[in-house]
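Chemist: prediction below, plus the sequence it came from.
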Amino acid sequence: MSRIGKLPIALPKGVTVKAVDGVISVEGPKGKLVQNYRPEVEIEVSGDQVVVTRKDDSKGSRGFHGLYRQLISNMVVGVSSGYTRKLIISGVGYRAEVKGNLLALNLGYSTQIEFMIPSDVQIACENPTTVVVTGIDKQRVGQVSSEIRSLRTPEPYKGKGVKYEDEVIRRKVGKSGGKK
């Protein structure tokens, strides 16, 4: 039996879950999320918890069991407290600022990069070198953060670029310069 899939999902106050015709919807104080689910699993909502069970013991059912339990758990956390991802920009003259629905980034290129902010996430700049991406959908927050990071990935010699707050950049030693 799946260790993740057999755990019940506790629902915080203000969060409602409905599973009808292969579609699960989770609604809470921050918004509403909808997800389709496969017929290999059954979702039962009882009181203040959600339980995911599988119909049989086939390999596919076992895989979907844990997957959908975790997806529903992520949806519950998203609509109740939301997700946040912080990006740190390091480098001389590298900075970011929000201009309406655009994120303007100066990342050492000859032109300024304008990143269109999607409607389902919010982006804020705490200071010119810190970008905070927030939203209710964990996948979208991670995807947008990854797209911003890919504009200038951190390089291993000086560490210049856009990195996640908790990311550790493995540094390399430069040229030794003694021999010719």
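Modeler: Cool, got the structure.

Chemist: from now on I want contacts and neighbour counts done on CA atoms only, so please keep to that.
Modeler: Noted.

Chemist: next, count neighbours for the closest residue to K158 other than its chain neighbours.
Modeler: Leaving out its chain neighbours, the residue that sits closest to K158 by C-alpha to C-alpha, 6 or more residues apart in numbering is R171, at 7.4 Å. Neighbour count for R171, taken as other C-alpha atoms under 10 Å: 11.

Chemist: OK, contacts around R171?
Modeler: Residues near R171 by C-alpha atoms under 8 Å, 6 or more residues apart in numbering: P156, Y157, K158, G159.

Chemist: next, the one to line up against it:
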Amino acid sequence: MSRIGKRPISIPSKVTVAIDGQSVTVKGPKGELSRTLPDEVKISQEGETVFVNQRDESRTARQRHGLSRTLIANMVEGVSQGFQRRLEIIGVGYRAQVQGQNLTLNMGYSHPVQIEPPNGIQFAVEGTTNVLVSGIDKEIVGNTAARIRAVRPPEPYKGKGIRYAGEVVKRKAGKAGKK
């Protein structure tokens, strides 16, 4: 049995969880999220706590036990606090700015790159080189941050490009380092 799946999910005040069969809807001060979970798990609520259990001991039930618990916990955290991902832009002349809701990146290409946010995602730029992606769905926040990073991933020789805050880029020696 999954150690993560065994842990109960505590529901903070101002957050409500509605369980209808295999679909779970979580409402909170930041918004509402819903998800349908696989049939191999059973979701139950007792007061301010949600439990996720396996229906049987099959391999797929064991695999999806911890996953389902984590998905529900992320939904609860998202509607109560939200998620954010920071990106750093490193390189001379590279910059970002928000125009309306869209993010405009000048990354050394012949044209600026426009990125439209999915529903529920907001962009913020601190200075011109720090981008903040925020929203209530952890999966969409992470995917959007990955799409931004893919515009110009960090290169190993000078370290220029877009990287996650705190990401370590392994550097290589250039031609002079071959001696």
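Modeler: That came through fine. Everything numeric here is computed off the predicted structure, so don't read it as measured data.

Chemist: residue in the second structure paired with the residue nearest to K158 of the first structure?
Modeler: Taking TM-score structural alignment, R171 of the first structure has R171 as its aligned residue in the second structure.

Chemist: same check on G161 of the first structure?
Modeler: Checking TM-score structural alignment: G161 of the first structure goes with G161.

Chemist: just to check, that match is in contact with E167?
Modeler: No. Shown here, G161 of the second structure and E167 do not form a contact pair, counting by C-alpha atoms under 8 Å, at 11.8 Å.

Chemist: so between the two, which is more surrounded?
Modeler: Remark: of G161 of the second structure and E167, G161 carries more neighbours, 21 against 10, as counted by other C-alpha under 10 Å.

Chemist: now do the residue nearest to the more buried one when sequence neighbours are not counted against E167 of the second structure, distance only.
Modeler: In this structure, G161 of the second structure finds its nearest non-sequential neighbour in P154, 4.2 Å apart by C-alpha to C-alpha, 6+ apart. Here P154 of the second structure is placed at a distance of 10 Å from E167 of the second structure (C-alpha to C-alpha, to the nearest Å).

Chemist: then L103 of the second structure?
Modeler: L103 of the second structure is 21 Å from E167 of the second structure, by C-alpha to C-alpha.

Chemist: again with R59 of the second structure
Modeler: Taken as C-alpha to C-alpha, the span from R59 of the second structure to E167 of the second structure is 35 Å.

Chemist: do the same with A146 of the second structure
Modeler: Shown here: A146 of the second structure relative to E167 of the second structure, a distance of 13 Å by C-alpha to C-alpha.

Chemist: equivalent analysis for P8 of the second structure, please.
Modeler: According to C-alpha to C-alpha, P8 of the second structure stands 32 Å off from E167 of the second structure.
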